[in-house]
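**Student:** Sequence first, then the predicted structure, then my questions.
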Amino acid sequence: MRITKWSVYQIIILLLLVVLAFLAERFNQGIAIQPSQNEQFTIISMVIIVTFTMTVIFFSSSFYYFQAKKSNTFLRHSLWNKMPLIIPVVFSVLIIVMLALYMMTSLQDQRWFMYVIIYFSLFAANLFVLSIVNKVNESSSLLLKIKYSGAATALFILVVLFVV
């Protein structure tokens, strides 16, 4: 297996996600403020949450873009037609396992695992939307599909965060 420049870019994205988790942990006081305390702090914490979430979704989409550049079969295999059904099942099982590990072990004291769960959830949500976009819009280019899925995932997550 040969490491291409696209693989290097993917590694850089993973390192940037570690840096993002470190920064989020460093400034976690702004996120933890309750909405009833002060309206200004509430708005600031909402902006921090949105910025964090959109950055992770952007990195996720970039990761998939680099994978598309690296692999000729990305989104082209016949299994991708079934992915909108497979991804939620696999995601649900894995998130249950991760949460069980978190609750039943000493991982409760490890905040880094919370970031693993958040990243995994956002990456899986983006992959799920990408699989739907791929199935619905088969004739578009991969780049366009990845852009659509990133925007749709961001919109969906924003609605879930602030409306629900």
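**Tutor:** Perfect, thanks for sending it.
**Student:** C-alpha from now on. contacts and neighbour counts both.
**Tutor:** Fine.
**Student:** now for the longest helix anywhere in the chain, which elements pack on it?
**Tutor:** With residue count as the measure and DSSP state H as the assignment, the chain has helix 39-70 as its longest helix. Using 3 or more CA pairs under 8 Å, 6 or more residues apart in numbering; DSSP states H and E, the elements in contact with helix 39-70 are helix 5-26, helix 28-31, helix 112-136, helix 142-162.
**Student:** Give me the contact list for the last one.
**Tutor:** Translated: helix 142-162. When contacts are defined by CA atoms under 8 Å, 6 or more residues apart in numbering, helix 142-162 is touched by residues 50, 53-54, 57-58, 60-61, 64-65, 68, 75, 125-127, 129-130, 133-134, 137.
**Student:** still on that earlier bit, give the buried residues for the longest helix of the chain.
**Tutor:** By neighbour count with 16 or more other CA atoms under 10 Å, helix 39-70 contains the buried residues 41-42, 45-46, 48-50, 52-54, 56-69.
**Student:** Presented hereafter is structure B, for comparison with structure A:
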Amino acid sequence: MKSMFLSRWTYLQIIILILLGILPFLSETFNQGISVPIGGSPVATLGPMFMTILFLVLVLGGFNLFLFLQLRKSTTFLSHPAWDKMHILLIFIMVISLVVFISAFFMTPLSELLQNVRWGIYLILYYFLFLFNLIVLSLIHRVKKKQYY
């Protein structure tokens, strides 16, 4: 049955966004297992390091699946001429974002705010991971396009 408004790819993207929204709540529930103690023995840090890597793999996998579904939904997703220069633009945005984040962290009470509002950490982490993921995608797109011409 065909939907009147949204394609099946859009529904799958919505499900992925919901799962990416649920993931921080799950990680907060098990935060004892995710936070890696500093100076702990290698055996004691193995479990938390595994949980942290699993969290990052799930987030990056969700972002990649979201972008893949966007590519399936729209045939013009990576064909815009702006994608030829996107790697430069995204690196510039990443540098500016890092400078703003670091300066906000040291000049404002951002560290205290992030301790009180834990979901802010996940928003910042998601933002930087998604931006890094787009940089990698734009670099791969640029290299693949050069190979064909």
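**Tutor:** Perfect, I can see it now. This is a predicted model, so every value here is computed, not measured.
**Student:** Check the offset of the helix or strand following the longest helix of structure 1 from the chain's centre.
**Tutor:** Scanning forward in sequence from helix 39-70 of structure 1, with DSSP states H and E defining helices and strands, the next element found is helix 83-104. The chain centroid and the centroid of helix 83-104 of structure 1 are separated by 14 Å under CA atoms, centre = their mean, to the nearest Å.
**Student:** What lies in contact with helix 83-104 of structure 1?
**Tutor:** With contacts defined as CA under 8 Å, 6+ apart, helix 83-104 of structure 1 is touched by 107-108, 113, 117, 121, 124, 127-129, 131-132.
**Student:** Among the helices and strands packed on helix 39-70 of structure 1, show me which one is buried the most.
**Tutor:** Neighbour counts averaged per stretch over these are highest for helix 112-136, at a mean of 19; criterion: mean count of other CA atoms under 10 Å.
**Student:** What lines up with N38 of structure 1 in structure 2?
**Tutor:** If you follow N38 of structure 1 across to structure 2 using TM-score structural alignment, you land on S41.
**Student:** which position in structure 2 aligns with S60 of structure 1?
**Tutor:** For S60 of structure 1, the aligned position in structure 2 is F63, judged by TM-score structural alignment.
**Student:** Leaving out sequence neighbours, find the closest residue to its match.
**Tutor:** Of all residues not flanking F63 of structure 2 in the chain, F130 sits nearest, at 6.7 Å (CA to CA, 6 or more residues apart in numbering).
**Student:** Distance check, that neighbour against H141 of structure 2.
**Tutor:** To H141 of structure 2, F130 of structure 2 is 16 Å away according to CA to CA, to the nearest Å.
**Student:** related to what we said a few turns ago, want to throw the helices and strands packed on helix 39-70 of structure 1 into TSV with distance to Y102 of structure 1?
**Tutor:** Converted to TSV, those look like this (distance: least, CA to CA, whole Å):
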stretch	distance to Y102 of structure 1
helix 5-26	18
helix 28-31	20
helix 112-136	8
helix 142-162	23
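**Student:** among the ones you listed, which is nearest K82 of structure 1?
**Tutor:** helix 112-136 (8.5 Å; CA to CA).
**Student:** That closest one maps to which residues in structure 2?
**Tutor:** Residues 119-143 of structure 2 are where helix 112-136 of structure 1 lands when matched by TM-score structural alignment.
**Student:** contacting residues around the matching stretch?
**Tutor:** Identification of contacts with stretch 119-143 of structure 2 by CA under 8 Å, 6+ apart yields 24, 59-60, 63-64, 78, 83-84, 86-87, 90-91, 94, 114.
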